[in-house]
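S.K.: Below are the sequence and a predicted model for it; my questions follow.
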Amino acid sequence: MKTVSGKLLPFPLALLLGACATPGASGHEPSGAGNPAWLAGARVVELSHPLTPEMPLFPGGTPLGVKVQGTVEHDGYYIRHFTIGEHSGTHVDAPAHFAPGAATVDQIPPETLMGPAAVVDVTAQAAQNPDYVVSPADIEAWEREHGPLQPQHLVLIRTGWAARWPDEKRYRNADAAGVLHFPGLSVATSQLLRQRKVRAVGIDTLSVDPGTNATFEEHRDFLAGGGYHMENLADLSMLPPVGAFLVVAPLSVKDGSGAPARVFAFLPSKE
């Protein structure tokens, strides 16, 4: 996981400061949020994988294609042309991905592309069972310890699956019949998160639905409620259950069903 210490990224600072001042999961302000100036020395953790032609893809996905169009030596400048699928690499699923007429990626309200992170850790369960399905009980256990989820939350599911990236065979974990095996969320969990009105759900696997689910019930439920997904997140181990603030930056592709994204977590400095 890559970190950029003591450096703020280009982003509307006033919006970020205001959002950081909202109460945290337990009804209290997250560490440092009472003094928004903590962002001036914040640690910034990148939660997105670099886009490469070799990165793992969901079956049928479009890989990154790159062609050099100009070089400094020959043309006086370096420039390339690239093609990529909307759902390749670390990316955002817009509501329109499974809900006709819903918001496309360019229509996701900017204020919902940021917010406090609620990190639900199921690495132990996923290590024992690659088909582990995150249940409402997992979410409720988090809430008992950290307080009720709030509408401003972005819920991140840490399964530990990012450790398999970029080995596509291990990351897909397909069996002899081609069925994928990796953790995901149940529809009941999606329904609970929609009841909490959280902004987004992110996960460190190929899909928020479990790999064995070929009908995408979680996608159909959660995206129809107006939230969005983050998939193929990088290692989440540096994030605490509460206290991190996320900024999600998908490409603003007009009418897009989704788009590759960079995702950043802001953490109070340890100093």
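M.R.: Yes, it's here.

S.K.: Going by C-alpha atoms from here, please, whenever you check contacts or count neighbours.
M.R.: Will do.

S.K.: where along the stretch 151-271 of the chain do the strands fall?
M.R.: With DSSP state E, counting those that start in this stretch applied, the stretch 151-271 of the chain shows strands at 154-158, 184-185, 200-203, 228-231, 245-250, 258-267, listed in chain order.

S.K.: Identify whichever of those strands lies nearest to Glu218.
M.R.: Smallest distance to Glu218 across these (Cα to Cα): 6.7 Å, for strand 184-185.

S.K.: putting a second one here so we can go through both:
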Amino acid sequence: MTIIRSLAEGLAAGSVKVIDLTNTLSSSTPTLRLPEPFANLIDFSLEEVSAYNEPGPFWKHHNIHTGEHIGTHIDAPVHWASGREGKDVSQIEPERLIGPAVVVDVVAEVEKNPDFLLEIEHITAWEAEHGPLPENGWLLLRTGWDKYSDDQEAFLNADENGSHTPGISAECAKWLAEETPISGYGVETVGIDQGNAAMLEPAFPAHYYLLGSDKYGITSLQNLDKLPPTGALLVVSPLPIVGGTGSPARVYALLEG
């Protein structure tokens, strides 16, 4: 039996499960809010063109209005200054968008400190138990933040001192980008950097190092609690927008059992 046939039969029989890791996309989906003087993307909205009426008697359809980095989305290298000579979202090879997923669980740490930063030692401790990070794989950081995915205020968790959401240290971002074989890094928060990552050196290090090294980010993931530390296959499906710096994406995990 071929691998593809085996997969198809497993999906049909239910022995291969599909876990949807994507947040729903609507006008109420929580989005990033940059402070002045920086400009923000527009939120997602639908514009009705017809609805079984005179403009279209047998059909209903809409225009979509949205920013590239809204909801569950992918960051392409050209999104960041360090990757400006790199790929746009249409140029990312499909083979780089499918790969093994590993889940590093730091929920307990984040419950104590919403400004938690993932460090190299957290990953090396994980590797000591589960094995090395996989070639062409995705490191998914489970923080429990998806519980806020329908609440703009809680999702950004901002006060006068900034946005308090977990992320990754500059040292760890550089190490992931330059010393590991992964294709990308995924989070449950609004962006791949910590909420107050402008204060790190360099600012927004996950963006700076990963996108500058032809690696990709995915954000606003859901249901990471349904995945084991290893053993899932991730499928990231963005729109191939020519010149696009990113795209809303449907993200799935395939899991045996």
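M.R.: Thanks, I have it. On a predicted model such as this, the values are computed, not experimentally measured, just so you know.

S.K.: overall similarity of the pair, as a TM-score.
M.R.: Overlay of the two chains. TM-score (TM-score structural alignment, normalised by the length of structure 2): 0.88; 237 aligned residues with a Cα RMSD of 1.5 Å.

S.K.: which part of structure 1 lines up with stretch 115-131 of structure 2?
M.R.: Counting by TM-score structural alignment, stretch 115-131 of structure 2 falls onto residues 131-147 of structure 1.

S.K.: Neighbours of Met114 of structure 1, how many?
M.R.: A count of nearby residues for Met114 of structure 1, using other Cα atoms under 10 Å, gives 25.

S.K.: gap between it and His153 of structure 1?
M.R.: Distance, Met114 of structure 1 to His153 of structure 1, by Cα to Cα, to the nearest Å: 9 Å.

S.K.: can you check Trp161 of structure 1 too?
M.R.: Trp161 of structure 1 is 22 Å from His153 of structure 1, where distance means Cα to Cα.

S.K.: Then Ser269 of structure 1?
M.R.: As judged by Cα to Cα, Ser269 of structure 1 and His153 of structure 1 stand 21 Å apart.

S.K.: Ok, Ser190 of structure 1 next?
M.R.: Counting by Cα to Cα, the gap from Ser190 of structure 1 to His153 of structure 1 is 14 Å.

S.K.: before we move on, what about Ser186 of structure 1?
M.R.: In terms of Cα to Cα, Ser186 of structure 1 sits 19 Å off from His153 of structure 1.

S.K.: who has more neighbours, those two?
M.R.: His153 (25 against 21).

S.K.: surely that one meets Pro116?
M.R.: Yes. Counting by Cα atoms under 8 Å, His153 of structure 1 touches Pro116, with 5.2 Å between them.

S.K.: element containing the residue lying farthest from the centre of structure 1, please.
M.R.: Using Cα atoms, centre = their mean, the residue of structure 1 lying farthest from its centre is His74. It sits 39.4 Å away. His74 of structure 1 is part of helix 72-75 when elements are defined by DSSP states H and E.

S.K.: same deal with Asn63 of structure 2?
M.R.: For Asn63 of structure 2, the element it lies in under DSSP H and E is strand 56-65.

S.K.: and the next element down the chain from that strand?
M.R.: As assigned by DSSP H and E, the chain's next helix or strand after strand 56-65 of structure 2 is strand 73-75.

S.K.: how far apart are whichever helix or strand comes after that following strand and its match in structure 1?
M.R.: The C-terminal neighbour of strand 73-75 of structure 2 among helices and strands, as given by DSSP H and E, is strand 98-105. Superposing on structure 1 and averaging over aligned pairs (mean Cα distance after the TM-score superposition for structure 1), strand 98-105 of structure 2 comes out at 0.5 Å.

S.K.: List the buried residues in the next helix or strand after strand 98-105 of structure 2.
M.R.: Per DSSP H and E, the first helix or strand lying C-terminal to strand 98-105 of structure 2 is helix 107-112. Neighbour counts using 16 or more other Cα atoms under 10 Å place 107, 110 of helix 107-112 of structure 2 among the buried residues.

S.K.: Count the residues that sit near Glu179 of structure 2.
M.R.: 10.

S.K.: residues in contact with the aligned residue in structure 2 for Ala96 of structure 1?
M.R.: Taking TM-score structural alignment, the alignment pairs Ala96 of structure 1 with Val78 from structure 2. Val78 of structure 2 makes contact with 84-88, 211, 245, according to Cα atoms under 8 Å, 6 or more residues apart in numbering.

S.K.: State the pair within those that is farthest apart.
M.R.: Spatial extent of the contacts of Val78 of structure 2 (Cα to Cα) is set by the pair Glu85 and Thr245 at 11.7 Å.

S.K.: who's more crowded, these two?
M.R.: Thr245 (20 against 12).

S.K.: Alignment lookup: the more buried one to structure 1.
M.R.: Aligned partner of Thr245 of structure 2 by TM-score structural alignment: Ser257.

S.K.: Its match against Ala99, yeah?
M.R.: No. Under the criterion of Cα under 8 Å, Ser257 of structure 1 makes no contact with Ala99, lying 9.7 Å away.

S.K.: how much space between the residue farthest from the centre of structure 1 and Val68 of structure 1?
M.R.: Taken as Cα to Cα, the span from His74 of structure 1 to Val68 of structure 1 is 12 Å.

S.K.: before we move on, what about Val187 of structure 1?
M.R.: Taking Cα to Cα, one finds Val187 of structure 1 at 44 Å from Val68 of structure 1.

S.K.: Please say which of these two ends up with more neighbours.
M.R.: Per other Cα under 10 Å, whichever of Val187 of structure 1 and Val68 has more neighbours is Val187, with 21 against 10.

S.K.: To which residue of structure 2 is the more buried one aligned?
M.R.: Mapped onto structure 2 by TM-score structural alignment, Val187 of structure 1 lines up with Ala170.
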